[in-house]
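# Please find the sequence and the predicted model below.
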Amino acid sequence: MKYERSKFRKLIEALTPQELNESLDDFPAVRNQFTDGQEKYLRNRIILDYFEKHQEEIDKLLEAIKQCNLTAYNKYASELNSSENSEEKLVPSDKTNSKSNQTPNVPEDKNCDILVLAANPIETDRLELEEEANRIRLRLQEGEVGKDYIVKVERAVQVEDLSKYLLQYKPLILHFSGHGSPSGEIILTNSQGQAQPLSPEALAELLAVLQGRIECVLLNACFSLEKADALADKVSCVVGMSKEIGDQSAVTFAAGFYRGLGFGRGYHTAFELGRNEIKLLNLPDSAVPHFITRDTSLLQREMVKPRVTRTVSTQSTEPTLYPLWFGTNRKPKNLQDISQGFSGERDRQLHYGTCQVAVPKSHKIGSTGSPLLQRLLTLTDDRLKLKKDSLKLFEENNFWENIQRTLQENQPDERSALVFIHGFNVSFEDAALRAAQIGVDLQVPGIMAFYSWPSRGKLASYPADEATIEASEKYIAEFLLNLAQKSGIEKIHIIAHSMGNRGLLRAMQRILAQVQGKSEISFGQIFLAAPDVDPDIFEELAQAYQNLAERTTLYISAKDKALATSGIIHDHPRVGFFPPITVVDGIDTVEVSNIDLTLLGHGYFADARDLLQDMHHLLINNTSPEKRFGLRKKQENGQTFWIIGQ
């Protein structure tokens, strides 16, 4: 039977845990990756990833599902047949469509600069491997050199796949992330997800056979220094661990190391920065990482640069055009010339469209552009700019087809969307710039979208904006519901800021009234940033988030001057400001006052690196607060919440 991931996912989600377990009786390679207390969405992801790679086994699984839940099976088969019939109607009868006349697909160049190979076998302690990969990417992006690095991450790496990855990616830096044995072996996995050791000698022999371009091997695993000398004969330098190293120290070391590379420093300097970062955070193990090289010139060499040949020269000063999809109930300034943009006036209909934002090479994480004085002093214009001639409006059906075509070009795990809903005093253009900045900085695995309600974009228009966001609730609900049901997106994440939270809260209530909860909707992470919402109303209606989303995170601050002012205006505190702290069942409250905030302390959700990192981690892993890097648990007046930052 034909395989379609989105339909297959719906089938898996329709099964009860017992039906799922019974269906997988003949698939120990999948069952062995399950752990006690593991959330269902994680098990579903394991299943989807396995059968994505082993599609020849799907018919066997479907037969088992058929025995457990005939209704779900028939629905899946019916949807597949319907899809196949519609595709047949689109196939032209022209003989030139025969396979003999088709141009073969030529795989694109998959070379990378840094290849991260991660493994956490089922019988070993859980490690923060995703956090490590995320930190590597984010730290590289801090420096101009690092922006040009191409990073590839392979998870649950099996020993037998090692040569394939090295041949496929031809990396400059090979990074192992996971466990090590006291005898110096790197612990990878076998086909059952269980531990399988790899000796450094065998790896060294493989590198010698392939004669690749690897310069540095980083073994971020306990005891990996034991036999690292064997590798030092084959590559310029090796980093290994002399004994057991704590998970947090290992992640911190990697972050410091790749920050150094991101700013163009040499391997040895990057190594010292990694060790120093462990010390700066008062963590143990700063003496555990060791640097080995036979090339003493590496101890002084600087400016390590990425070497992958790209289609576009890395020296190009042209900005990158970042695509966005949007919905709005603003009135166009000129419907005959949409490039003029949208006004702050309300429209009585929902508009769907796309646009592009130019992101300069000098873009800094957390910024849409430096102040004028700084640009004059540095002679650098790092502002993001909306390409007004890229603005396009679509008929609704064409809009969904546009998204579907885009998703088909993405990898199976990149068919999600992040939707940004802005707050008070934001124009359409400002919303687009902020959405692009968030999408770029979070490295959104899918498409980036935003909903722009008709804020007047003026500080004095706070009362008008309050009325407008209330009138926009139904349009926000319509956009989100249609996006979930008509676009083919597998998971929709949402960030709402400030007054935008009022619209989202009521919109979720409307959506909940129309669907049967999570079984019919595909909301993933919902981020409520600095909500300008009455806490009594929030507590009354917030159950909708728990009913519709995988996880909801509320970010609050005691230093948010904008919300402090709103509290004075309304003579009542706001959800995003404390005291008092708002804690609601099913929502993770995270207090952010300790991080580096802006002057008003209100736009931290997009400005602060710690927050961006936390959101990125949630988008990738959906990890609970107690397992997220950098969060500390706090209990106060019988309430439990979390603190981010030192």
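All right, it came through fine. Numbers count the residues shown, from 1 in each chain.
# Please make it C-alpha for all contacts and neighbour counts, starting now.
OK.
# Check this protein for its longest strand and report it.
Ordering each strand of the chain by length in residues (DSSP state E) puts strand 342-359 first.
# So what's the gap between the next helix or strand after it and the chain middle?
Sequence-wise, the next helix or strand downstream of strand 342-359 (DSSP states H and E) is helix 372-378. Helix 372-378 has its average C-alpha position 32 Å from the chain's average C-alpha position, going by C-alpha atoms, centre = their mean, to the nearest Å.
# let's bring in a second one:
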Amino acid sequence: MERPFDIWQALYQPWNIIKLLTDKERDGEHFRIRSITPLGERQFVEALRTRTESDSILLFVHGYYTSFERAVFKAAQMAYDANFKGHVLVFSWPSADALADYDYDEVAADTSKNDLLKVFQLLKEVSGKKLYIVAHSLGNKVVLDTLELAAAKNADLNISELVMAAPDVDYIRYGDATKAIKALAHNMTMYASSADWALTVSSIKARAIRAGYIDSGKQPNLYSGVDTIDVTAVGDDMLKINHDTSSKSRMVLEDIGHLISSRNHQLPDERITTLKSLVGKEAMKYWYYPR
């Protein structure tokens, strides 16, 4: 069955806001970009004001080593799996899309917050819609930096869920940021792993633990107000595009689907009954996928 998506792409370059339409799934191709139509700011806002069945917005911010096309496909996968009926946005900061160019991507992520802030300012003009944000890897740095700026400006973004997959952010910096943005994002979920090779390399390179990285045999980093889920059992790519519904790599996508489609926030084991829980530091609870 064909399920078209309206995917709105806010590129890193200022004011270049793109509408993408993806075709139905095809064997061996999954999702395809059919067309790209540049939109001005006013056109972008008016398009988001159009009513949809769920009257909500999903914003995906990709991570390190991710091309424009792959970011769009990941967002389409999430929307498809969740049967998401709202508007789907992708903020594409300029990743070099090269395994060896982490340093380039890190600088690009660090310098993209003002452009994402502009997108948030435009979203403020679209009142009455719930906003769901999903960030991956280095994209979490972009989102957290931007939301801190927005919080300082007392912005009202009506964020229903902030989902942070494998946050490639210093673990101390992450804690400070999540405290600062609680007024904007009441419901926060973090997926952490010891199997994520990119976080492993990033932690070694920075000589500091990343928030989403778990040392083998240890507990994940835990933060007040953030539901933390250990997804080590899922594998080394928690947002892998994979149409094999029995694959472990789809577990996180399925949980994200629950988060962006539920009317009210639920705890992880209320969404996914197979999740187990433990009590970590400072009596904080966290969840994990059993092996």
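Right, received. Where do you want to start? Computed from a predicted model, the values in this text were never measured in an experiment.
# what's the TM-score here?
Overlay of the two chains. TM-score (TM-score structural alignment, normalised by the length of structure 2): 0.88; 278 aligned residues with a C-alpha RMSD of 2.0 Å.
# before we move on, the earlier item: show me what the longest strand of structure 1 packs onto, helices and strands only.
The contact analysis (3 or more C-alpha pairs under 8 Å, 6 or more residues apart in numbering; DSSP states H and E) places strand 342-359 of structure 1 against strand 320-332, strand 385-394, helix 396-409, helix 428-442, helix 473-486.
# Mean neighbour count and distance to residue 620 of structure 1 added to those, as CSV?
Supplementary listing: these in CSV, determined by neighbours: other C-alpha atoms under 10 Å; distance: least, C-alpha to C-alpha, whole Å:
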stretch, mean neighbour count, distance to residue 620 of structure 1
strand 320-332, 21, 20
strand 385-394, 16, 28
helix 396-409, 15, 17
helix 428-442, 23, 10
helix 473-486, 19, 19
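# and those as a markdown table, adding distance to residue 153 of structure 1?
Below are these laid out as a markdown table (distance: least, C-alpha to C-alpha, whole Å):
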| stretch | distance to residue 153 of structure 1 |
| --- | --- |
| strand 320-332 | 23 |
| strand 385-394 | 31 |
| helix 396-409 | 19 |
| helix 428-442 | 16 |
| helix 473-486 | 28 |
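# angle of the longest strand of structure 1 against strand 385-394?
120 degrees (axes from the mean of the first three to the mean of the last three C-alpha atoms, to 10 degrees).
# Of the helices and strands packed on strand 342-359 of structure 1, which is nearest residue 624 of structure 1?
helix 428-442 (18.6 Å; C-alpha to C-alpha).
# Give me the range in structure 2 that the closest one lines up against.
Counting by TM-score structural alignment, helix 428-442 of structure 1 falls onto residues 68-82 of structure 2.
# What are the buried residues along the longest strand of structure 1?
By neighbour count on 16 or more other C-alpha atoms under 10 Å, the buried set for strand 342-359 of structure 1 is 342-344, 346-347, 350-359.
# tilt between it and helix 396-409?
Put simply, strand 342-359 of structure 1 runs at 20 degrees to helix 396-409, going by the same axes, to 10 degrees.
# Is there a neighbour count for residue 106 of structure 2? I'd like the number.
19 (other C-alpha atoms under 10 Å).
# I should have written residue 204 of structure 1 there, sorry.
18.
# and if you look at the one 3 residues further on?
For residue 207 of structure 1, the neighbour count with other C-alpha under 10 Å is 18.
# Over in structure 2, find the residue span whichever strand or helix holds it aligns onto.
Taking DSSP H and E as the definition, one finds residue 207 of structure 1 inside helix 200-210. Here helix 200-210 of structure 1 fails to align to any part of structure 2, judged by TM-score structural alignment.
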